[in-house]
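Pasted the sequence and its predicted model underneath.
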Amino acid sequence: MTTSASDKAGILIVDDMDENLIALEAVLGPLDQQLVRAHSGEEALKAMLRQDFAVVLLDILMPGMDGFETAANIKRLDQTKDVPIILLTGTDADSDYAYRGYAIGAADFLTKPFDPWLLRTKVNVFLELHRKTRQLEAQAQQLRRRLIGDRVTPSEDRFVTIAEQLASTEMLLRGTEGSEAAELADRVSELERAVEALRTEAHR
């Protein structure tokens, strides 16, 4: 099945050297997702405020705002704080680079030259998580529309409670990686059944 442009997740690649950006594009091209370049931390932040990204690949050693500072700024903004960051650096990196990256909130850390298959695999994990997040958000929005569409009843406050639970589940999902996303999907499914039960009760 062909993926439409609107369905493609954005991948932001950040490096001050064009040859490194070209290499990343060659490695990630088979994933058939939208690749957006940024040559500096400042460009990366502007790009992230303009559109949604599933993952950011961020070089550490850049002039001006380096990768650590850029990652810290990404995690500081509400709009971008949940976007996973993979930090990239050369083989001559200081031994504490990985510790500093994880302390800032980076999701992963790779040393150049990296294995193309490994990089694609790691990025694909975050693409899949992003896809599941979007699906659950759409499901939550659908349930909210159902709640708003109901006429006012004595059980309306109970509908509001369920809506709040859905919002809480979304927040948990945004901070979750890997297989836990499936568990949260089950929670949303349970909430949907609860909403339907309340709707039935309210309209008797």
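In hand now; what should we look at?

When you work out contacts or count neighbours from here on, use the C-alpha atoms and nothing else.
Noted.

can you give me the helices in the chain?
18-28, 41-50, 67-76, 97-104, 116-149, 156-174, 180-202 (DSSP state H).

now those in JSON lines, with distance to residue 8?
Formatted as JSON lines, the helices of the chain follow (distance: least, C-alpha to C-alpha, whole Å):
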{"stretch": "helix 18-28", "distance to residue 8": "13"}
{"stretch": "helix 41-50", "distance to residue 8": "16"}
{"stretch": "helix 67-76", "distance to residue 8": "22"}
{"stretch": "helix 97-104", "distance to residue 8": "27"}
{"stretch": "helix 116-149", "distance to residue 8": "9"}
{"stretch": "helix 156-174", "distance to residue 8": "19"}
{"stretch": "helix 180-202", "distance to residue 8": "20"}
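
Put this next to the previous one:
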Amino acid sequence: MNVATPEKASILIVDDMEENLVALEAVLGSLDQELVRAHSGEEALKAMLRQEFAVVLLDVLMPGMDGFETAANIKRLDQTKDVPIILVTGNEADTDYLYRGYALGAADFLTKPFDPWLLRTKVNVFLDLYRKNRQLAAQAEQLRRLLVGAPTPAAAIGPAGSVERIEDARNRLSRVRAAGTAAGAGSGEQLSEITERLAQIELQLRDAVGNEAPDLADRIADLERAVRSLRVGRDA
């Protein structure tokens, strides 16, 4: 499923009349979003399964699958059910049209001939909602990663292999701690200093990013040498 870029959203315009599609494109072009055409309900459903849309402008009176049936099918699919639909009707639309459309899950109505300013205003409302929902989804994913301890995406941690280097540093630090505990009996002052340095590095590892891995490796190597000197002193 294609996803629009962060800068642009996609708008699906559905009408069996070419002149109506041209008119919609002319009015919505100033919004600088991606406009996708569909000439029938069937074509609209195929487009929505291939791509993510911020809003759909759907003509009611179309041959074959009309706008109401198309809207019902859109709302029936898990992949498309949350996409807002603006139903476009002619002057003959009455309260029964409105009731039927809202019952199917349509978000709004637009009557032909439409006012360009009103059309852009209605579409802009759903574009703003789409952007906010995407932002909330990104924040929720970031929070989920923090809660479950998932690795930060590669773009945020620097060169390839950074995660592995940080994990290796954690493993080496655990071995240093174990060796220091075994070697430190009777070396109270020196062991206390090593323990303090261990705690500092552990805190840094907790929030480390990829470009800090080399510095952490150097500091852990210093600790390894200090622990080895403790063991030599104990065995002397």
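Arrived safely. It should be emphasised that the depicted structure is a prediction, and the values quoted were computed from it without experimental measurement.

picking up where we left off before, can you tell me which of the helices of the first structure comes nearest to residue 58 of the first structure?
Nearest to residue 58 of the first structure among the helices of the first structure is helix 67-76 (6.1 Å), distances taken as C-alpha to C-alpha.

Which of the helices of the first structure has the highest mean neighbour count?
Greatest average neighbour count among the helices of the first structure goes to helix 67-76 (a mean of 20), per mean count of other C-alpha atoms under 10 Å.

what's the average distance of it to the second structure?
Following the fit onto the second structure, the mean deviation recorded for helix 67-76 of the first structure is 0.3 Å by mean C-alpha distance after the TM-score superposition for the first structure.

relative to helix 41-50, how tilted is that helix?
Taking axes from the mean of the first three to the mean of the last three C-alpha atoms, to 10 degrees, helix 67-76 of the first structure and helix 41-50 form an angle of 20 degrees between their directions.

how much does helix 67-76 of the first structure deviate in direction from helix 97-104?
20 degrees.

quick one: contacts of helix 67-76 of the first structure?
41-42, 44-45, 58-61, 80-82, 85, 87, 100-101, 104-106 (C-alpha atoms under 8 Å, 6 or more residues apart in numbering).

try stretch 85-97 of the second structure
Residues contacting stretch 85-97 of the second structure (C-alpha under 8 Å, 6+ apart): 55-61, 67, 71, 101, 105-113.

And stretch 131-151 of the first structure, by the same measure?
With C-alpha under 8 Å, 6+ apart, stretch 131-151 of the first structure has contacts from 9, 159-160, 163, 166-167, 170, 173-174, 181, 185, 188, 192, 195.

Kindly reformat those as a markdown table and extend each row with distance to residue 34 of the first structure.
Converted to a markdown table, these look like this (distance: C-alpha to C-alpha, whole Å):
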| residue | distance to residue 34 of the first structure |
| --- | --- |
| 9 | 6 |
| 159 | 38 |
| 160 | 37 |
| 163 | 33 |
| 166 | 30 |
| 167 | 28 |
| 170 | 24 |
| 173 | 23 |
| 174 | 21 |
| 181 | 23 |
| 185 | 26 |
| 188 | 29 |
| 192 | 33 |
| 195 | 37 |
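
which pair in these spans the largest distance?
Longest span within those, C-alpha to C-alpha: 9 and 159, 32.6 Å.

Perfect, I'm done here.
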